[in-house]
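[1] no FASTA, just this:
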């Protein structure tokens, strides 16, 4: 009887783990559809005409492209944008990648230069050592900028637990809104050991 309970407990655990892994979204926060549909416009039967079949690969591609409307062309550019963003997310999972992304975003979005980056680098090195999984067990602060409470980052995206880009965007916005510049935030941190 005891062996039966142990086997039942093991299989219950296996079933629970299988359910959890299939019910949870992916760790990277990107969900792609399992099927892709391509709908071409219907050609009226009355205007059907015979056309010579294209013989080269580029001719085939050109004929297919001309059959698509502009909405599908925009969709392909959105896919390219998602691909570029996922590269940013993956590279930002390392401290070096996070620093490169942050420096580029600081210049592009806020107009902050190298001196401001040095202050932010010191600040976030002290806070999390640029680890997007960093969590303060006493306060509950989370991520590269150590948001407290961590749910504040939902202002940027709900994937803040797994996406360092979301954390960086929120951290830069927080520094900008609260302190105007990273050097002001760094000065506050040096005085009080928090910002």
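    Now that the structure is in, tell me what you want to look at. Since we're looking at a predicted model, the values are computed, not measured.
[2] CA atoms for contacts and neighbours, from now on please.
    Noted.
[3] what about the helices in this structure?
    For the chain, the helices defined by DSSP state H occupy 2-23, 57-67, 70-91, 95-105, 114-127, 164-179, 182-192.
[4] highest average neighbour count across these?
    Most buried of those by mean neighbour count (mean count of other C-alpha atoms under 10 Å) is helix 164-179; its value is a mean of 20.
[5] and the comparison structure, right after this:
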């Protein structure tokens, strides 16, 4: 590392650059060094450099070389769940992916069939074209289901602005609680232009 830095400065000193050019280069180098040391991290998150482990004082502690299999299995299971959810969120950012995610949630959580999905597809195509970033500036409605006010989606999760799966889950829950099924909500939309 030190050798690389030394080579960099040696190469920099050999270059024939005007006085103003040198000032600009050194100002850039200085500002980069400042930013590298002043910022906590690239995203402003503060991660500890060391970890402390506090163990209780006890005479009955034993040392085992065998890793706890149950703990490892549960951690791997949790990681698989997180990976599946992340994949679902990324897929739902596109219209076709959002439709697939909504259909899967409808089937597993509400036992609604293809006829209900057809109504939901028509409804949310009219409302937002399945765009999780859709926002009605006149009314303030937001997301795939056009929640009004949008903060209602915090019932599901606080990431409703950026997570299309949260919006889909909220929209399906809203339809279930208010209309019982998507076809009834679609009938309401056809007669009133809102649901």
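    Arrived safely. Since this is a predicted model, take the numbers as computed values, not measurements.
[6] hang on, the earlier thing: reformat the helices of structure 1 as a markdown table; add distance to residue 153 of structure 1.
    Output for the helices of structure 1, formatted as a markdown table (distance: least, C-alpha to C-alpha, whole Å):
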| stretch | distance to residue 153 of structure 1 |
| --- | --- |
| helix 2-23 | 24 |
| helix 57-67 | 41 |
| helix 70-91 | 16 |
| helix 95-105 | 16 |
| helix 114-127 | 16 |
| helix 164-179 | 6 |
| helix 182-192 | 18 |
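[7] Which of these sits closest to residue 143 of structure 1?
    Nearest of these to residue 143 of structure 1, taken as C-alpha to C-alpha: helix 164-179 at 6.4 Å.
[8] Give the other helices and strands that that closest one contacts.
    helix 70-91, helix 95-105, helix 182-192 (3 or more C-alpha pairs under 8 Å, 6 or more residues apart in numbering; DSSP states H and E).
[9] any idea how far the first one is from the chain center?
    This points to helix 70-91 of structure 1. 12 Å (C-alpha atoms, centre = their mean, to the nearest Å).
[10] same thing with the last one?
    Between the centre of helix 182-192 of structure 1 and the centre of its host chain there is 28 Å, according to C-alpha atoms, centre = their mean.
[11] In structure 2, what stretch matches that helix?
    Per TM-score structural alignment, the counterpart of helix 182-192 of structure 1 in structure 2 is residues 182-192.
[12] re the thing from before, redo the helices and strands packed on helix 164-179 of structure 1 as CSV? Include distance to residue 169 of structure 1.
    Formatted as CSV, these follow (distance: least, C-alpha to C-alpha, whole Å):
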stretch, distance to residue 169 of structure 1
helix 70-91, 12
helix 95-105, 8
helix 182-192, 13
